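> I'd like to go over a predicted model; first the sequence, then the structure.
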Amino acid sequence: MTQSTASPPSEPAAATVERGTPSEVFGAFLKLGLTSFGGPIAHLGYFRDELVVRRKWITEAGYADLVALCQFLPGPASSQVGFALGLLRGGPLGALAAWTAFTLPSAALLVVFAFAATALDGPVATGLLHGLKAVAVAVVAQAVWGMARSLTPDRPRAGIALAAVIIVVVAAGSAGQVAAILVGALAGLILCRQGPAVESSHLSFRVPRRVGMICLLVFFLLLFGLPILAVVLEAQGLSLADAFFRAGALVFGGGHVVLPLLQTEVVAPGWVTNDAFLAGYGAAQAVPGPLFTFAAYLGAVMGSVPNGIAGAAIALIAIFTPGLLLLVGVLPFWDRFRKRPFAQAAMRGANAAVVGILGSALYNPVWTSAILSPYDFALALAGFLLLVVWRAPPWIVVLVMALGGAGLALA
């Protein structure tokens, strides 16, 4: 595949993108993977500063179109943008280099934490891990607050979010979450037709339609085939891959939304304890790179084989694969599809439903597992205020709250 951008002479903003090498792409994204703290929105800012402003790999207009595409699709938006930029700059090998360099630093740190956490013992260690669980309360509360303001700004979408909460509470598990998103999309078709007009595209990937169709076919084959194979072959490795693939395929609205999906997939069947789950989620806030690397931690702490390094590798690859397949699959059709009013309306409704799903997860399992006393509430509230009011970097909040948890354990 070769990629370039093209536009009529009257649109100078969409200048031809020069091709680079996979090694150049790897170096640029390794720097980003080691320094990009703060979650997906912050990552997109880092990408813009490094690759649009400084390196000039793509125009501002082209970058805006690319971000719009990746926010429309399920999956980790910042990783999808990085993958697409690598594809644009260095071809398929450049895309692989971008994903690897941006993902591995945080994945490696979380796997190390997984091994260290299992070795910790005593009241101080217990307090540290409980402090990390309180971090999850603060971070998810911040995510719900920010997403509600941007994705449910009117009564129809607020109503869709409330309906999603009810659906998830009544129909527990992944089925309820999928149903909430589908109901949100259908409600959006009826209630959310009003919105800003979509501007013409400034970015065109030369991905053949045949390649896009193959990627979409592989996506659906894995989505529906993995659970069947896991049951027929009774292979825990396939069950693990299926759980993380399904979670990655259904995440709309940012990395934090993966929390309820993963909790359903790994805690409900008893693969990972809820305490270990929330402690790892809290630790994930302290590392750079995509939040989806939380999957590597979960794969490493699985109670059954495969776990450790093998489990981390399976979980990490499985959770990223669906978003990347969908990205390449829709690239040949994106410019035409994004202008259709029904697509815009459905996504407004689905995004509103995502707010409801995440709000439900804020209560259960996050709040119910972490807030066990008034002291826990005070610690979580302090973390929330640090994030929202003082805008402290997430890694500082993680450090403060982990030490606070240790202090409460000794008190």
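Done, it's in. Residues are numbered from 1 along each chain as shown.
> C-alpha from now on. contacts and neighbour counts both.
OK.
> ok, now which ones touch the spatially most central residue of the chain?
Taking CA atoms, centre = their mean as the criterion, residue 255 is the residue nearest the geometric centre of the chain, at 2.5 Å. Contacts for residue 255 (CA atoms under 8 Å, 6 or more residues apart in numbering) come out as 39-40, 75-77, 290-292.
> List the buried residues in stretch 29-47.
29-30, 32-40, 43-44, 46-47 (16 or more other CA atoms under 10 Å).
> how far does that stretch sit from the chain's center?
13 Å (CA atoms, centre = their mean, to the nearest Å).
> now do stretch 269-279
19 Å.
> helix/strand/coil for residue 110?
helix (DSSP: H, G, I helix; E, B strand; the rest coil).
> Pull the number of nearby residues for it.
26 (other CA atoms under 10 Å).
> Nearest residue to it in space, ignoring adjacent ones along the chain?
Closest residue in space to residue 110, ignoring its immediate chain neighbours: residue 297 at 5.3 Å, by CA to CA, 6 or more residues apart in numbering.
> So the one you found sits against residue 310, correct?
No - taking CA atoms under 8 Å as the definition, residue 297 is not a contact partner of residue 310, at 11.2 Å.
> So between those two, which is more surrounded?
residue 297 (34 against 15).
> so how far is stretch 395-407 off the chain centroid?
Distance of stretch 395-407 from its chain centroid, counting by CA atoms, centre = their mean, is 24 Å.
> Please, which helix or strand holds the residue nearest to residue 110?
Here residue 297, judged by DSSP states H and E, is contained in helix 294-300.
> Next one for the comparison:
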Amino acid sequence: MAAEQFDQRQEANAAGEVFRAFLKLGLTSFGGPIAHLGYFRDELVLRRRWLSEAAYADLIALCQFLPGPASSQVGFALGYLRGGLAGALLAWAAFTLPSAALLLAFALGADAFGGPMGQDLIHGLKLVAVAIVAQAVWGMARTLAPDRERATIALAAVIILVFVPTALGQLAAIGAGAVAGTLWCRRVDQRAAGHLPVPISRRAGMLLLALFFGLLLGLPAMVAWWSLPGLALFEVFYRAGALVFGGGHVVLPLLETRLVEPGWVTPDAFLAGYGAAQAVPGPLFTVAAYLGAIVEPGPDGLSGAAIALLGIFLPGMLLLMGVLPFWDRLRHYNGARAAMAGTNAAVVGILGAALYHPVWTSAVASPADFAVALAAFVLLTAWKAPPWLVVAVTLLASVALALAA
């Protein structure tokens, strides 16, 4: 009995430690997923010594291999390794909810932006989105499409989306990228170092993978069978979260085709929320809280934000926990690594197509807009300015140009 009570106290202490560590990170982690991984390393690997450098590198390799929000998946896994399922859930909540709450507040206060000054600020956020997406395309192209073969795969993805600018076109581009990768990218070295201790059985992993694919394939049929707005909203965000390869910025084209084109969210509101998401700490996927709160018809508000957040984060976590028990074997298959290299190259093309439409076409309407967006891009890439500062500078420039006009 005494031993059982001691174990319970240990679990409670570990869960509390996880929550405190990730709340600090959730309030201070600006800069996107790559920066988040650096913050995790400094706080949890070097300072707290939750796991070794080699194990951390292996965990990053797994989360980059899978679709989903890489930094949130790494955080979820770190919480699980430290404090079990309670630790994983607390890590996710502490890292995600601060930025989600800020974006929800922005959505609920959207009516305050109805006047001329508010419209100028909205326009400034859209110009921020141009710079942020351009930076993401530039950085991802250098990392994920650095040679002729992968650059060609990225170009093919752009061409596919020019002729099929829908969610089906995005799926076709990803599938074509995977096939091309298995043919052209077998020389790409994506092996990870180290060994990751896995406290999950293979049977549990299979069940989680079955749940992931069951929801991915079954939700569209359920939406067609039951006309429930909440279920339809959940399906949109679940599918986006399940198909995002290459980081949080790639969710932009996936959500745009499912929310803007049917008229659930206006193009201006969509890009404004994406721009606002750059000014808050934590994962970019929390833009789902903003979008879920403003969809029409509902559910909107707090319930819509909760549904959207659950939908967009759940698939990545299910897939991560399902694949963990099989990772050591999977990462040694050259065909799997080659297919992933081709998929990542296609993702560069998908995001490049989104940079033109809807991001550029909806935001840049004059030479002055182009100058502001270019200045924001230079601040991000050459000056390495933090995104929140770029947001503030761009908003001021947008308002100043409107007053001078």
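On my side now, so go ahead. If you're wondering where the values come from, they're calculated on a predicted model, not measured in any experiment.
> Now intersect the buried residues of stretch 29-47 of structure 1 with the helices, please.
Members of the buried residues of stretch 29-47 of structure 1 lying in helices (criterion: DSSP state H): 29-30, 32-35, 40, 43-44, 46-47.
> which residues does the counterpart of residue 181 of structure 2 in structure 1 contact?
Counting by TM-score structural alignment, residue 181 of structure 2 corresponds to residue 188 in structure 1. Residue 188 of structure 1 makes contact with 157, 345-350, according to CA under 8 Å, 6+ apart.
> if we can go back for a sec, for residue 172 of structure 1, state which of the contacts of residue 255 of structure 1 is nearest.
Among the contacts of residue 255 of structure 1, residue 75 lies closest to residue 172 of structure 1 (CA to CA), at 21.8 Å.
> what's around the residue nearest to that closest one when sequence neighbours are not counted, how many residues?
Spatially, and ignoring its direct neighbours in sequence, residue 75 of structure 1 is nearest to residue 323 (4.4 Å; CA to CA, 6+ apart). A total of 25 residues lie near residue 323 of structure 1 under the criterion other CA under 10 Å.
> Repeat that for residue 55 of structure 2.
18.
> what helix or strand does the residue mapped onto it from structure 1 sit in?
Using TM-score structural alignment, the equivalent of residue 55 of structure 2 in structure 1 is residue 62. According to DSSP H and E, residue 62 of structure 1 maps onto helix 60-72.
> So what touches that helix?
13-14, 48, 52, 77-78, 80-81, 84, 201-203, 252-253, 327, 334, 347.
> So which of these are in helices?
77-78, 80-81, 84, 327, 334, 347.
> Only the buried members of the residues you listed: can you turn that into a PyMOL selection?
The following PyMOL line selects those of these that are buried, judged by 16+ other CA under 10 Å:
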select buried, resi 77+78+80+81+84+327+334+347
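> In the ones in helices among the contacts of helix 60-72 of structure 1, find the pair that's most separated.
Going by CA to CA, the pair spanning these furthest: 84 and 347, at 21.2 Å.
> for the counterpart of residue 267 of structure 2 in structure 1, what are its contacts?
Taking TM-score structural alignment, residue 267 of structure 2 has residue 274 as its aligned residue in structure 1. Going by CA under 8 Å, 6+ apart, residue 274 of structure 1 touches 263, 267, 365, 369.
> List the ones among the residues you listed that fall in strands.
Assigned to strands by DSSP state E, none of the contacts of residue 274 of structure 1 qualify.
> Which one (most neighbours) among the residues you listed?
residue 263 (23 neighbours).
> can you tell me how far that residue sits from residue 134 of structure 1?
Residue 263 of structure 1 is 16 Å from residue 134 of structure 1, where distance means CA to CA, to the nearest Å.
> shouldn't residue 230 of structure 2 be in contact with residue 300?
No - checked against CA under 8 Å, the pair residue 230 of structure 2 and residue 300 is beyond contact range at 9.1 Å.
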